[in-house]
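# Compute the structure for the input listed below.
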Amino acid sequence: MDRECMEFDVVVVGAGPAGLATACRLAQLAKQHQLDFTICVVEKGAEVGAHILSGAIFETRALDELFPDWEGLAAPLDTPVTDDQFCYLANRFNHFNVLHALLPNTLKNAGNYVISLANLCRWLTQQAERLGVEIYPGFAASRLRYNENGAVTGIVTSDMGLDKQRQQKASFEAGIELKAKYTVFAEGSRGHLGKQLIATFQLDQGKQPQHYALGLKELWEIPPERHQPGLVIHGIGWPLNQTGTTGGSFLYHLEHNQVAVGLIVDLNYANPYLSPFDEFQRLKHHPKFSTYLKGGQRIAYGARAISKGGLSSLPKQQFAGGLLIGCDAGTLNFAKIKGSHTAMKSGMLAAEAIFDELQQGNSQTEPDYQRRFNDSWLYQELNESRNFGAQIHLFGELVGGALATLEHNLLHHRMPWTFKDKQADHRCLKPIDQYKPLIYPNPDGILSFDKPSSVYLSATHHEEDQPCHLLLADEQLPVRNHLSLYDEPSQRYCPAGVYEIVTKNGHPRLQINAANCIHCKACDIKDPSQNITWVCPEGGGGPNYPNM
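Below is the predicted model of the structure:
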């Protein structure tokens, strides 16, 4: 097929904090040395920020380095943390606040900001464009390109205008080949090209499996008398403790009478009846949360996977022709419940490594990222927190949290041990004969809601007549194996109602409602047989988050 081809010095895949930091830093270095590099960022969302979802509490460390005058440049950091609470939700009604002295220092938020990460990415886009970076939203990177030596030479964007049978419609437009001397992959957690690169170059050889959580979030507008700008609440315990599942909850007060409320569910859970979406809806009825939400209006909903394995799961990030950065690699510091500043720093280090190669006239070589990473505060931070996630998985939240407090507050990171969780999340699901079904209350339409109305608030849109982007290796396996073993868990772990078992003439089958997909990647991660592969739909499809 004939395709249009465009050539750049550097192509960045993904306009999140990591990708945009890469583009900005590389453009800054080129300007400082009076060099002219062509830099392109492609983003699958309809606009920059459309697919960005995060809590978010933001630490400015990387931003301070990238744009020291970010306040003068009107960065959207308007709400400093004013009150930082951490609580244990004992049951449906009761909770107690945990003294700060008993918390790991990593969980304290003095000096941080409550932000919309989507709005920060939109601001970073403005800075990148002022530096001469070309940014193309609505273009999904669907395939990798390699040269005869196996080095990455760029990407191909998705074809537009194919029907469900992959036949060309009247509106067909072939994807564009974007060639680059170096390609940077910053797709976010469980990026589909990043997944391929890890397998092709064996970047995770000898590493602990990556671990994930599913973060579910809603944005609410609440009455002014209940709003406390800068109030941050984190919680553990109920409702997940009733099923032996780990994770945590949050409620952040932003500006303009808005609050972000959410639940993070570790995807190593065992109970096949568990529904992260319904656990989230239950959470909001706890008095610690309902106190603020009652009388308010829900205005947005979304969900997204989180890479939380830390340093022990971090793959090699460099390969011939490019780099894998940010949450695509897994740089989040879960001990802080923060990944934006670490993603940005990984992008800045990537820019410096690529700049050195370009300055020497090289192309498709392996950038020397690892040395810079090892010498950076990013490595130090991830190394100091390397045990946090594994401790929680292995010992539970209370004992694991106590060990984290010992390491961070008393031993001051001078611990000779490294805990590892070597069991992949999808292998943790157990058969239904070991559990009783979980009965979730019906939504009340005031604090709790159903999936269809939630997906509506995500503003998700896909062209209906296009190839399904959720691929089954074995189409019969969900009914043949999973239905009897796990009651087909995709019906519950998907937070958007994409998967359902329907029966026709007495025969069940798995129906995929791909148009509902909010690109969270839970199915690609949690399917117990790894039978589902998420690939990019047409560019511009998916959620369209406002300021999540």
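# make it CA atoms for all contacts and neighbour counts henceforth
OK.
# which residue packs closest to residue 334, ignoring adjacent ones?
Once flanking residues are discounted, residue 334 sits nearest to residue 308: 5.7 Å by Cα to Cα, 6 or more residues apart in numbering.
# tally of neighbours for the one you found?
27 (other Cα atoms under 10 Å).
# Any chance you could list what contacts stretch 459-478?
By Cα atoms under 8 Å, 6 or more residues apart in numbering, the residues outside stretch 459-478 that reach it are 161-166, 488, 509-510, 512, 514-518, 531-538, 541-545.
# Give me the buried subset of these.
Buried subset of these (neighbour count, 16 or more other Cα atoms under 10 Å): 161-163, 488, 509-510, 512, 514-518, 531-538, 541-545.
# circling back: was I right to think the residue nearest to residue 334 contacts residue 329?
No - the pair residue 308 / residue 329 is not scored as a contact, 10.3 Å apart, by Cα atoms under 8 Å.
# now the strands for the stretch 1-150 of the chain?
Using DSSP state E, counting those that start in this stretch, the strands found in the stretch 1-150 of the chain span residues 5-13, 39-43, 57-58, 79-80, 83-89, 95-97, 113-114, 134-137, 141-146.
# how far off strand 83-89 does the helix or strand hosting residue 250 point, in degrees?
Using DSSP states H and E, residue 250 falls within strand 247-253. Here strand 247-253 runs at 150 degrees with respect to strand 83-89, directions being taken by axes from the mean of the first three to the mean of the last three Cα atoms, to 10 degrees.
# How about residue 513: what's its closest non-neighbour residue?
Nearest to residue 513 is residue 498, by Cα to Cα, 6+ apart, at 4.5 Å.
# and the one you found, how far is that from residue 452?
Residue 498 is 10 Å from residue 452, where distance means Cα to Cα, to the nearest Å.
# Out of the buried ones among the contacts of stretch 459-478, which sit inside strands?
Judged by DSSP state E, the subset of the buried ones among the contacts of stretch 459-478 located in strands is 161, 162, 509, 510, 512, 532, 533, 534.
# May I see those residues arranged in a markdown table, with distance to residue 221 as well?
Output for those, formatted as a markdown table (distance: Cα to Cα, whole Å):
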| residue | distance to residue 221 |
| --- | --- |
| 161 | 38 |
| 162 | 40 |
| 509 | 40 |
| 510 | 37 |
| 512 | 33 |
| 532 | 36 |
| 533 | 36 |
| 534 | 33 |
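# Now the second one, please; I'll put the structures next to each other:
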Amino acid sequence: MEFDVVIVGAGPAGLSAACKLMQQAEAAGQELSVCVVEKGSEVGAHILSGAILETRALDELFPDWAERGAPLNTPVTQDQILLLHNQQRALKLPNWMVPKTLHNEGNYIISLGNLCRWLAEQAEALGVEIFPGFAASEVLYREDGSVKGIATGDMGVGRNGEANDSYMPGMELHTKYTLFAEGCRGHLGKELYQRFALDRDADCQHYGLGIKELWDIEPSKHSPGLVLHGTGWPLSDGTSGGFFLYHGDNNQVVAGLIVDLNYSNPHLSPFDEFQRLKHHPALAQYLEGGKRVAYGARAIAKGGFNALPKMTFPGGLLIGCNAGTLNFAKIKGTHTAMKSGLLAAEAVFEALRQGDSGGNELLAYSERFKASWLYEELHSSRNFGPALHKFGQVLGGAFNFIDQNLFGGKLPIRLRDNVPDHAQMKQAALCPRIVYPKPDGVLSFDKLSSVFLSNTNHVEDQPCHLQLLDPDVPMQHNLPRFHEPAQRYCPAGVYEVIQEEAGKRLQINAQNCLHCKTCDIKDPAQNIRWIAPEGGGGPSYPNM
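The predicted structure is shown next:
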């Protein structure tokens, strides 16, 4: 199939780009064919974020978003920042001590999945073709090496690699330009990074694992618009991260924990740290008497400005979290992803309007990016993450207060952090074991019951999409050195060490996979490769 533009991923970046392309075509009276492929069973099925939305990019795309019925129903009314000293005590920071980037006046508590569903409706009304349930599995190249599109994966292939009765071959989508908006650690994006050396001049990317739950709580405990952020207990021993609890609409709150994936103790389990966190009175006061109704997890790219790759290559662009545009100083990536999509759409449309036949490198995108508020915002917070990594939460937080509040992010220094997250892990024998309390089924839960709430499902008879580059590494390398940390860093119970008569082996329960990409990031041997499973598989988040 032939299109002018193909977009991989129906997240905020991809859908914003699609809408902007068609808006420009409509204004110019020009015909344009735009296609979006989405591996989730529907738009929004794989979308997970906190989420607090800064409307800056949405205001540019649809100034009349309120009249159009955009699902922004809960404005932020109150900000609180908490430091948890231990499992009982918490200190609330006064507003003047909070970095400006963490103030949320004028923002909205939303479901990002529902915003993407709404954006998809706007895109389709403009003439965009959206194909949910089709996973982009391969990048296609022209003879000159430029990207000419993507191929979707075959469906109905058995675990043995043979076609079964439901076999349907994938499609090749040929296009003038391809926008890759797969989200954090996109598997096609990884290939493009390597093929075109896109990160050659960038610092290494850093990641966090975000775990989120949606709760129905008692109406008397609900304060629509209340935003809590915090850090401290239960994370310790140099493990950094932070929690959030947002009061949305309909007597619901979202609670979550982000654990930076540069942690060193292989005994640590981000999932169990979150379950323990919910027993702290600062969170339990809202959750007790409530009911957990949804669960999910996703890695985020938090390297910021210093880790931004070259986003242009012949025939395409990297946009959104596939390029790492999240602003970790704000703990927000939606408005930045959307803006990168708008800039990409402007650069692509200008080239096509001038008769470009495709396959070129759109250097105009880089110029637009550097002249945008997106570049300015990311540049001003370039030291935020490295400061926390280098100096810790207290001294790093003090540095960020000075940098952001007193100097507006314009201190004439640039902190660097070039040790990859997976290389930070220490040997298990050198680290204290962590004994986690058993879940009580009231505030804390086990992994399998949590995965059930994510509505995760994959066709069972298909090749495993979690590939071991060397099948011997888990037992011969990771187990003796690191007590095989995949058992603990995976928030879905995908990896288990099984004792059999012949010895121990690593079992991969791919059916449970939430597509969070943590294994692809944190495996100390970098031996796990995440590839797209059959389209439509994975979680099916209703309103995360």
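# tm score of chain vs chain?
Here the TM-score for the pair of chains, by TM-score structural alignment, normalised by the length of structure 2, is 0.99; 542 aligned residues with a Cα RMSD of 0.6 Å.
# circling back: contacting residues around the strand holding residue 250 of structure 1?
Outside strand 247-253 of structure 1, the residues touching it (Cα under 8 Å, 6+ apart) are 55-56, 114, 213, 227-237, 240, 259-266, 289.
# Would you mind finding the match for the residue nearest to residue 513 of structure 1 in structure 2?
Under the alignment (TM-score structural alignment), residue 498 of structure 1 pairs with residue 494 in structure 2.
# Run through the residues that contact its match.
487, 507, 508, 509, 510, 511, 512, 513.
# 6 Å - rerun?
Residues in contact with residue 494 of structure 2 (Cα atoms under 6 Å, 6 or more residues apart in numbering) are 508, 509, 510, 512.
# Next: residue 51 of structure 2.
Per Cα under 6 Å, 6+ apart, neighbours of residue 51 of structure 2: residue 110.
# how far away is it from residue 63 of structure 2?
Separation of residue 51 of structure 2 from residue 63 of structure 2 (Cα to Cα) stands at 21 Å.
# for residue 189 of structure 2, same thing?
For residue 189 of structure 2, the distance to residue 63 of structure 2 - Cα to Cα - is 31 Å.
# Tell me which of the two has more neighbours.
Between residue 189 of structure 2 and residue 63, residue 189 has the larger neighbour count (other Cα under 10 Å), namely 22 against 13.
# corresponding residue for the more buried one in structure 1?
By TM-score structural alignment, residue 189 of structure 2 lines up with residue 194.
# Is it correct that its match falls within a helix?
Yes - under DSSP: H, G, I helix; E, B strand; the rest coil, residue 194 of structure 1 falls within a helix.
# For the stretch 351-500 of structure 1, just list every one of the strands.
Under DSSP E, counting those that start in this stretch, the stretch 351-500 of structure 1 gives strands at 470-472, 499-504.
# Need the winner for burial among those.
strand 470-472 (a mean of 17; mean count of other Cα atoms under 10 Å).
# mean deviation (superposed) between that strand and structure 2, please.
On superposition with structure 2, the mean distance recorded for strand 470-472 of structure 1 (mean Cα distance after the TM-score superposition for structure 1) is 0.4 Å.
# Quick check: next helix or strand after that strand?
That would be, after strand 470-472 of structure 1 and using DSSP H and E, helix 477.
# before we move on, the earlier item: taking the ones in strands among the buried ones among the contacts of stretch 459-478 of structure 1, tell me the two that lie furthest apart.
161 and 509 (28.0 Å; Cα to Cα).
# Would you map the helices across the stretch 101-250 of structure 1?
For the stretch 101-250 of structure 1, the helices defined by DSSP state H, counting those that start in this stretch cover 117-130, 192-200.
# What are the contacting residues of the shortest one?
Under the criterion Cα under 6 Å, 6+ apart, residues residue 535 lie in contact with helix 192-200 of structure 1.
# Kindly calculate the angle that it makes with strand 141-146.
Going by the same axes, to 10 degrees, helix 192-200 of structure 1 makes 30 degrees with strand 141-146.
# Specify the angle between helix 192-200 of structure 1 and strand 5-13 in degrees.
90 degrees.
# so how far is helix 192-200 of structure 1 from its chain's centroid?
Relative to the chain's own centre, helix 192-200 of structure 1 is displaced by 16 Å; criterion: Cα atoms, centre = their mean, to the nearest Å.
# Comparing it with structure 2, how large is the average distance?
Mean for helix 192-200 of structure 1 is 0.4 Å (mean Cα distance after the TM-score superposition for structure 1).
# buried sites along that helix?
Buried, per 16+ other Cα under 10 Å, within helix 192-200 of structure 1: 192, 193, 194, 197, 198.
# isn't residue 485 of structure 2 right up against residue 266?
Yes - counting by Cα atoms under 6 Å, residue 266 is a contact partner of residue 485 of structure 2 at 5.4 Å.
# quick one: what's aligned to residue 456 of structure 2 in structure 1?
Under TM-score structural alignment, residue 456 of structure 2 pairs with residue 460 in structure 1.
# tell me the contacts of the nearest residue to that match once chain neighbours are set aside?
Counting by Cα to Cα, 6+ apart, residue 543 is the residue found nearest to residue 460 of structure 1 once chain neighbours are left out, at 3.8 Å. Residues in contact with residue 543 of structure 1 (Cα under 6 Å, 6+ apart) are 458, 459, 460, 518.
# Compare those residues with structure 2 and list the overlap.
Counting by both residues aligned by TM-score structural alignment, their matches' Cα atoms under 6 Å, the contacts of residue 543 of structure 1 that remain in contact in structure 2 are 458, 459, 460, 518.
# ok, and the most crowded of these?
Busiest of those [other Cα under 10 Å] is residue 518, holding 27 neighbours.
# Tell me which residue of structure 2 lines up with it.
Residue 518 of structure 1 maps onto residue 514 in structure 2, by TM-score structural alignment.
# same question, residue 358 of structure 1
Aligned partner of residue 358 of structure 1 by TM-score structural alignment: residue 352.
# How many residues are close by the closest residue to its match other than its chain neighbours?
Nearest residue to residue 352 of structure 2, sequence neighbours excluded (Cα to Cα, 6+ apart): residue 358, at 7.8 Å. Residues near residue 358 of structure 2, counting by other Cα under 10 Å, number 22.
# and the gap between residue 358 of structure 2 and residue 175 of structure 2?
8 Å.
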